[in-house]
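1. sequence plus the predicted model coming up.
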Amino acid sequence: MIRNTILLAAGAAALFLSGCGEPRAYGKVDKTPYEIRECNKELYRGIDTDPEKHIDKIVVHKKKRELAMYKKGKLIYACKVSLGKNGDKGDKVQAGDYRTPEGSYRIVRKKCDPRLYKSLMISYPNAEDKARARANGVKPGGYITIHGQPKWNADGHADRFTLAHDWTEGCMAVSNKAIDALWIAVKNGVKIDIYP
């Protein structure tokens, strides 16, 4: 019992210390629980998607903490999502505010990450975001993604905890099972609408 409590506390600390900002240098990391080499091979070979499973739109409702995938208006898949630590405080205004953006974007890149299981980068900041930040004399930030879990939760044992809290730096975190479903169904250019 004490060991489980210690492990849960350590996991919680790691959860809140991890985020989704700019990737950090980790020296020579050639393999993690996420099989980075295998992930990169998928991207290089172009076998990261299945044309029969392609979707054309992702919708996120921040208040509901829900992400949904659509194809020709039909719901294909829905899942729970965690937001930035200040995800319930409104639209992203500037770098470092830990808010998740709201608006219309596109998926612009897939990324294999040694810290977080598979990431789909969105086109934040768009022209409107940049103009608003400029008017406020701040930087809009960037590198906002939909991503899987931190590597300490590679097997999903803490999904109930991680998906019940907002903990990212502004990204949208889903279970590894959900990011796998998105990964195979999404190609660059897919639209994503993020609502309050």
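-> That came in fine, so what should we check first?

2. going by C-alpha atoms from here, please, whenever you check contacts or count neighbours.
-> Fine.

3. can you list the buried residues in whichever strand in the chain runs longest?
-> For the chain, the longest strand by residue count, based on DSSP state E, is strand 103-111. Neighbour-count burial for strand 103-111 flags 103, 105-108, 110-111 (criterion: 16 or more other C-alpha atoms under 10 Å).

4. so which residues of this structure form strands?
-> Using DSSP E, the strands of the chain run over residues 57-61, 66-71, 74-80, 103-111, 119-122, 145-147, 172-173, 191-195.

5. looking at those, which is buried most?
-> Looking across the strands of the chain with neighbours counted as mean count of other C-alpha atoms under 10 Å, the highest average goes to strand 172-173: a mean of 30.

6. circling back to that earlier point, got JSON lines for the strands of the chain, with distance to Ala12 too?
-> Output for the strands of the chain, formatted as JSON lines (distance: least, C-alpha to C-alpha, whole Å):
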{"stretch": "strand 57-61", "distance to Ala12": "25"}
{"stretch": "strand 66-71", "distance to Ala12": "22"}
{"stretch": "strand 74-80", "distance to Ala12": "19"}
{"stretch": "strand 103-111", "distance to Ala12": "25"}
{"stretch": "strand 119-122", "distance to Ala12": "21"}
{"stretch": "strand 145-147", "distance to Ala12": "18"}
{"stretch": "strand 172-173", "distance to Ala12": "15"}
{"stretch": "strand 191-195", "distance to Ala12": "27"}
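
7. alright, now check it against this:
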Amino acid sequence: MRTTALLKIAALGMIALLAACGGPSKFKTYSGPPVTQIVVDKSERKMWLLSGSTAIKQYDIGLGNEPVGDKFIEGDGKTPEGNYFIDRRNPNSQYHLSIGVSYPDPRDVVEAAAFGRPPGGDIFIHGRGPEGNAKVGSNWDWTAGCITISDDEIEDVYAMVRDGTPIQINP
């Protein structure tokens, strides 16, 4: 009996030791005021998380590699402008963590069709991950149209923002 108890204690100790070696989790918890809207100002390179009319967080951001102007077609390197919402999340993103923006909407599809091209998609707010950290330096605008923040910051945003949260992206 005593041997069984010692084995159980040893097993629990090993589990605790292995968990400690894994480092901190990228998945945080959040218990503050709800984020009711995200506002992005492309010209200022800023993003705010709002609860009602109160800004609860502000971030410096990077944009697509062609940061001026609205996204019209796939591959133009632009970050879209307009009103969207957060529609998905990717815990296994190559850019650490990411939350999806509902681009394209029906208006975007019609605009792209006028150019005879698809509108593109896969627009996210994401961290940098290894690729972005290697690119960042003096150029924060390196994505194909996404909004980037640091890996530590996306951990907070991922915890704070729920699917369905509106996002307003201004020129």
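-> Perfect, thanks for sending it. Worth saying up front: this structure is predicted, and the values here are computed from it rather than measured.

8. ok, back up a step: out of the strands of structure 1, flag the one nearest Tyr44 of structure 1.
-> strand 103-111 (11.0 Å; C-alpha to C-alpha).

9. mean shift between the longest strand of structure 1 and structure 2?
-> Its matched residues in structure 2 lie on average 0.5 Å from strand 103-111 of structure 1 after superposition (mean C-alpha distance after the TM-score superposition for structure 1).

10. quick check: that strand aligns to which part of structure 2?
-> Per TM-score structural alignment, the counterpart of strand 103-111 of structure 1 in structure 2 is residues 82-90.

11. now stretch 137-145 of structure 1
-> By TM-score structural alignment, stretch 137-145 of structure 1 lines up with residues 116-124 in structure 2.

12. list the buried ones in the matching stretch?
-> Quick answer for stretch 116-124 of structure 2 (16+ other C-alpha under 10 Å): 118-121, 123-124.

13. how close does the residue nearest in space to the middle of structure 1 get to Val138 of structure 1?
-> Centroid check for structure 1 by C-alpha atoms, centre = their mean gives Ile146 as the closest residue, at 2.1 Å. Distance, Ile146 of structure 1 to Val138 of structure 1, by C-alpha to C-alpha, to the nearest Å: 24 Å.

14. ok, Cys79 of structure 1 next?
-> 33 Å.

15. show me how far the lengthiest helix in structure 2 is from its chain's centre.
-> When structure 2 is parsed with DSSP state H, its longest helix is helix 2-21. Taking C-alpha atoms, centre = their mean, to the nearest Å, one finds the center of helix 2-21 of structure 2 at 37 Å from the center of the full chain.

16. buried residues in the longest helix anywhere in structure 1?
-> If you go by DSSP H, structure 1 has its longest helix at helix 2-17. The neighbour-count check on helix 2-17 of structure 1 (16+ other C-alpha under 10 Å) flags 11, 15 as buried.

17. what of stretch 174-193 of structure 1?
-> 174-176, 178-180, 182-187, 190-193.

18. what does stretch 124-139 of structure 2 give?
-> Quick answer for stretch 124-139 of structure 2 (16+ other C-alpha under 10 Å): 124-128, 132.

19. tabulate the residues you listed in TSV, adding columns for distance to Ala113 of structure 2.
-> TSV is the format used below for the buried residues of stretch 124-139 of structure 2 (distance: C-alpha to C-alpha, whole Å):
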residue	distance to Ala113 of structure 2
Phe124	22
Ile125	25
His126	28
Gly127	31
Arg128	31
Gly132	31
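
20. just those now: which is nearest Gly52 of structure 2?
-> Ile125 (20.8 Å).

21. test my guess that that closest one contacts His96.
-> No: contact between Ile125 of structure 2 and His96 fails when scored by C-alpha atoms under 8 Å: they sit 10.7 Å apart.

22. joint contacts of the two?
-> Ile154 (C-alpha atoms under 8 Å, 6 or more residues apart in numbering).

23. from Arg2 of structure 2, how far out is Cys21 of structure 2?
-> Cys21 of structure 2 is 29 Å from Arg2 of structure 2, by C-alpha to C-alpha.

24. counterpart of Asn188 of structure 1 over in structure 2?
-> So, by TM-score structural alignment, Asn188 of structure 1 is matched to Asp163.
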